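Asks: all I have is the shape, not the residue letters:
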């Protein structure tokens, strides 16, 4: 068979190419609109539909002069609502949504819509490269990452459907009234989606500080509502708390001292331990420099010499032959503690007394929960840190960023502990929201980079899936806390 000539292939391509309508909502964009439209007109588009969304400047006049179809909306709509209004009037096979205040070159537009127009995808989304996270985009990127994790999808695009993006009209017409996040989930999970190129929009466009807080609240509420539909309160928290209900094992009491460091208050240091014979002696030696009333080592299913070494050092020792579960050692230690201040550390890495003292000192000075400062923006790309931020923002404490009771070291006051109950410490983020709801003073007080110290455990940290078992457990703890907060009475 004779091969097709280039001209025939090109001709067939033109025949098969779908038609394109471009929709852009406009709100007082007279400074940029003409340039935006001139670039779009260089592309082979069927029509340009401008939604004049409460405009009071010359935007409508400019759009008409450039030959656009103009629909005037007197009462301002949300950007998504305005886009859907334009799409309802579209006649093309596909619809591309752009903004009136961000100038895209004709070549960018052509490359962006190619998969849509040549039948390779039903949806095209702007690929979200690892943009540097800052105070302006932190919340937006983090919630999007958490939702992608819920869907089991790689984080390649903004879940809140920010322009530019394109959809086949035959797909979109089934979902006119669907809110943006629900539409995104539907498109991502039910249709062919391409996110093949990145068009940089970060920091571009108009700056409207008065719109920002309202839109931010609406966006967060939308994410909260959607995530509730994807998760239930099912959790292994009950299993872990049930383990704590068993009788406290025989305790071997150690020695401590009354301290003058904390204004008359006394300190309990709690150290959960599982096979930490390499480090436990040094951990105890540094903790003892803090002048604690007691050091409580919780032997949590250890099979090495940890128990013998702890008793040899003369500390209060609780021995559980069967491992209680993640974070239950902290709760068990808290149940046995007698101090006014409870400091939680881990037994698998050594922190100096100088690094630990600020947490105990903060509680002595009036803080109820003293957290390890975690504000490294780059870590937000990991969904565990993302969930920490999302939970803090949900409870109105985004100032805490990723600081969490999940991480050690942290300290808590006796008054707070008795109110939130020691058992809540089995799920640290749940304990944290309880402390905040009850009005206790929760503050990130000092930074210790514990990631470089944590001992690698093959069974817990080596992942055969996208996240390790430990990471998945921490995520589930945060989901439990998140739902508990949203569904509280």
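Replies: Sure, I can see it. This is a predicted model, so every value here is computed, not measured.

Asks: every contact and neighbour count from this point should use C-alpha atoms.
Replies: Fine.

Asks: just give me the residue right at the centre of the chain.
Replies: Nearest to the geometric centre of the chain sits residue 386, at 2.5 Å (Cα atoms, centre = their mean).

Asks: ok, residues contacting the strand or helix carrying that residue?
Replies: Assigned by DSSP states H and E, residue 386 belongs to helix 383-394. With Cα atoms under 8 Å, 6 or more residues apart in numbering as the test, helix 383-394 has contacts from 139, 142-143, 145-146, 149, 220, 379-380, 398-404, 471, 474-475, 478-479, 481-482.

Asks: repeat that for stretch 157-166.
Replies: So stretch 157-166 is contacted by 94-99, 113, 116, 123-128, 141, 144, 147-148, 180-181, 184-185, 195, 219 (Cα under 8 Å, 6+ apart).

Asks: cool, and stretch 308-320?
Replies: Stretch 308-320 is contacted from outside by 248-256, 277, 280-281, 284, 294-301, 307, 333, using Cα under 8 Å, 6+ apart.

Asks: out of the contacts of stretch 157-166, which are inside helices?
Replies: 113, 116, 141, 144, 147-148, 180-181, 184-185, 219 (DSSP state H).

Asks: neighbour-wise, which of the residues you listed leads?
Replies: Counting neighbours by other Cα atoms under 10 Å, residue 116 leads the ones in helices among the contacts of stretch 157-166 with 26 neighbours.

Asks: for the residue nearest to that residue when sequence neighbours are not counted, what are its contacts?
Replies: Using Cα to Cα, 6 or more residues apart in numbering and skipping the chain neighbours, the partner closest in space to residue 116 is residue 122 (6.0 Å). Residues counted as contacts of residue 122 (Cα under 8 Å, 6+ apart) are 116, 167-168, 171, 191-194.

Asks: for comparison:
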């Protein structure tokens, strides 16, 4: 099988020769250097090594040169590199060998990076979650955004060379169509990557540097494709959640006087814990407690009523988080506290959430960012929560989310975003962020050790974990809402990609075909 090597380059004269020396050891059929806007002699270096040089006077922007090089490639195997990172030929050979063995794409295995004793980088989170949302968790952070990678030319022809200008999108397309992607080769390109101006400073309208902003936008572009292909939940189940119920439900307020604080406690089978949960909430000073019996057993309801609180009963389980919305509809206070009925949280831990709203915040979250320091890699749910905050341009919120209790909200926020939004916690949070509500993480409450394990939700069912599927789907709904209310990149920069040159080349191909 013939090997074509594609190397986009912009002012890489100082390293390109060394890169090409290693590439030549592979005895490739051709080496294509796409020189876009170099002024340092990059072109001359490439010609000295007998490369096929495609020259543009101006910079094409990220990944466009890679796509144009792929368009010109004739080999059955196409290997993609950068001009600024020297990689030994024996390392490159592993990528080629993977395609020779039958894999259609071989990506760089950077799994080791998630085991580093540090919080994951923003782009690492994006790569990790794209694979998770596409049910390719085995690739961990394997991505076409990172070089080296190799692929069978048939994949390029089937998916379109022009889509390589958006590597995350190309990857999503490949995964959705069952392309065989492997990661048997690993090269450290993180510590060897050349630091450029786009890696520092900030991008307009973004809290991140230009390069990070571009990569965030690339992942959102890929997720836009996922959502268009599989629906706003990416094909993930939400269990037995009854969404339509809230639209039909008309609450009858059972407390005539307005409360200072309202607490909402959904329950199902919590007869052992519900009284202690309520007692701690009372100690926190909450004067209106609403227990929503969501298909609960009789004993749980009996135990709740012994505490002289409001109990709203439903014979049929309405599904996850529907009870939160119902409870909020019954609440008379401006400050609403949300807890679960399966474990008691000490009053001293609940009070700060109430005070945070009193102090002017709109939303007060459980501060779980310590989980990013405790586990390496972080668990996929925490990574997903973190990713939602990252694309919402709130990296300061880390992995803190309305998915976790306890949390508190001002009633005006709930009314603004809609009671039905509470059914999908990440969506509620995304709406609150886009409404520019004040959101803060209050303090750490351990809900990991105390959370009740439910085999039907947290165990494997037909090879999947239902709770993970539900939460991943919820996160994608939040992302779908963001994309709907911004653009296909979540308003992140496109990295000054020259889309016009791609359109021009595609038109030329169409004209040739017509002739």
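Replies: Okay, I see it. Since this is a predicted model, take the numbers as computed values, not measurements.

Asks: pick the one among the ones in helices among the contacts of stretch 157-166 of the first structure closest to residue 226 of the first structure.
Replies: residue 181 (7.6 Å; Cα to Cα).

Asks: about what we covered before: would you turn the ones in helices among the contacts of stretch 157-166 of the first structure into TSV with distance to residue 442 of the first structure?
Replies: Converted to TSV, these look like this (distance: Cα to Cα, whole Å):
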residue	distance to residue 442 of the first structure
113	49
116	50
141	25
144	26
147	27
148	30
180	34
181	32
184	36
185	35
219	26
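
Asks: from those, pick the one nearest residue 430 of the first structure.
Replies: Distances from residue 430 of the first structure to these, taken by Cα to Cα, are shortest for residue 147, at 20.1 Å.

Asks: now do the contacts for the alignment partner in the first structure of residue 71 of the second structure.
Replies: Matched to the first structure by TM-score structural alignment, residue 71 of the second structure sits across from residue 88. Counting by Cα under 8 Å, 6+ apart, residue 88 of the first structure makes contact with 173, 176.

Asks: residue 111 of the first structure in helix, strand or coil?
Replies: The three-state label given to residue 111 of the first structure by DSSP: H, G, I helix; E, B strand; the rest coil is helix.

Asks: is residue 319 of the first structure in a helix, a strand, or coil?
Replies: Classified using three-state DSSP, residue 319 of the first structure is strand.

Asks: show me what it lines up with in the second structure.
Replies: Residue 319 of the first structure maps onto residue 313 in the second structure, by TM-score structural alignment.

Asks: need the nearest residue in space to the equivalent of residue 331 of the second structure over in the first structure, chain neighbours excluded.
Replies: Matched by TM-score structural alignment, residue 331 of the second structure corresponds to residue 337 in the first structure. Counting by Cα to Cα, 6+ apart, residue 337 of the first structure lies nearest to residue 268, which is 6.3 Å off, once chain neighbours are set aside.

Asks: where's that neighbour relative to residue 421 of the first structure, distance?
Replies: 16 Å (Cα to Cα, to the nearest Å).

Asks: between the two, who's got more neighbours?
Replies: The residue with more neighbours, out of residue 268 of the first structure and residue 421, is residue 268; 27 against 16, by other Cα under 10 Å.

Asks: which residues of the stretch 351-500 of the second structure fall in helices?
Replies: Applying DSSP state H, counting those that start in this stretch to the stretch 351-500 of the second structure gives helices spanning 371-374, 380-391, 411-417, 425-434, 455-458, 466-485, 499-514.

Asks: tell me who's in contact with the closest residue to residue 72 of the second structure other than its chain neighbours.
Replies: Leaving aside its sequence neighbours, residue 72 of the second structure sits nearest to residue 32 (Cα to Cα, 6+ apart; 8.0 Å). Residues near residue 32 of the second structure by Cα under 8 Å, 6+ apart: 4-7, 51-54, 69, 72-73.

Asks: and the two most separated of the residues you listed?
Replies: 4 and 54 (14.2 Å).

Asks: higher neighbour count, these two?
Replies: A direct count of neighbours by other Cα under 10 Å for residue 4 of the second structure and residue 54 places residue 4 higher, at 25 against 16.

Asks: that older thread, relative to residue 443 of the first structure, which of the ones in helices among the contacts of stretch 157-166 of the first structure is nearest.
Replies: residue 141 (24.2 Å).

Asks: looking at the first structure, name the residue matched to residue 51 of the second structure.
Replies: Aligned by TM-score structural alignment, residue 51 of the second structure pairs with residue 68 of the first structure.

Asks: ok, its match to residue 47 of the first structure distance?
Replies: 7 Å.

Asks: quick one: the strands in the stretch 201-350 of the first structure?
Replies: 251-252, 267-273, 294-300, 316-320, 341-344 (DSSP state E, counting those that start in this stretch).

Asks: residue 409 of the first structure: which of those is closest?
Replies: Once those are compared by Cα to Cα, strand 341-344 is nearest, at 5.6 Å.

Asks: distance from the closest one to the second structure after superposition?
Replies: Taking mean Cα distance after the TM-score superposition for the first structure, the mean distance separating strand 341-344 of the first structure from the aligned residues in the second structure is 0.8 Å.

Asks: who does that strand touch, helix- and strand-wise?
Replies: strand 267-273, helix 353-364, strand 410-413 (3 or more Cα pairs under 8 Å, 6 or more residues apart in numbering; DSSP states H and E).

Asks: got JSON lines for the ones you listed, with distance to residue 290 of the first structure too?
Replies: As requested, these are exported to JSON lines (distance: least, Cα to Cα, whole Å):
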{"stretch": "strand 267-273", "distance to residue 290 of the first structure": "8"}
{"stretch": "helix 353-364", "distance to residue 290 of the first structure": "6"}
{"stretch": "strand 410-413", "distance to residue 290 of the first structure": "13"}
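
Asks: format the strands of the stretch 201-350 of the first structure as CSV; extra columns: distance to residue 207 of the first structure.
Replies: Below are the strands of the stretch 201-350 of the first structure laid out as CSV (distance: least, Cα to Cα, whole Å):
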stretch, distance to residue 207 of the first structure
strand 251-252, 62
strand 267-273, 50
strand 294-300, 54
strand 316-320, 58
strand 341-344, 45
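
Asks: spatially nearest residue to residue 231 of the first structure (excluding sequence neighbours)?
Replies: Using Cα to Cα, 6+ apart, the nearest residue to residue 231 of the first structure is residue 479, at 7.5 Å.

Asks: for residue 59 of the first structure, same thing?
Replies: For residue 59 of the first structure, ignoring the flanking residues on the chain, the nearest one in space by Cα to Cα, 6+ apart is residue 30 at 4.8 Å.

Asks: counterpart of the one you found in the second structure?
Replies: Per TM-score structural alignment, residue 30 of the first structure is aligned with residue 13.

Asks: what's around its match, how many residues?
Replies: Neighbour number of residue 13 of the second structure under other Cα under 10 Å is 20.
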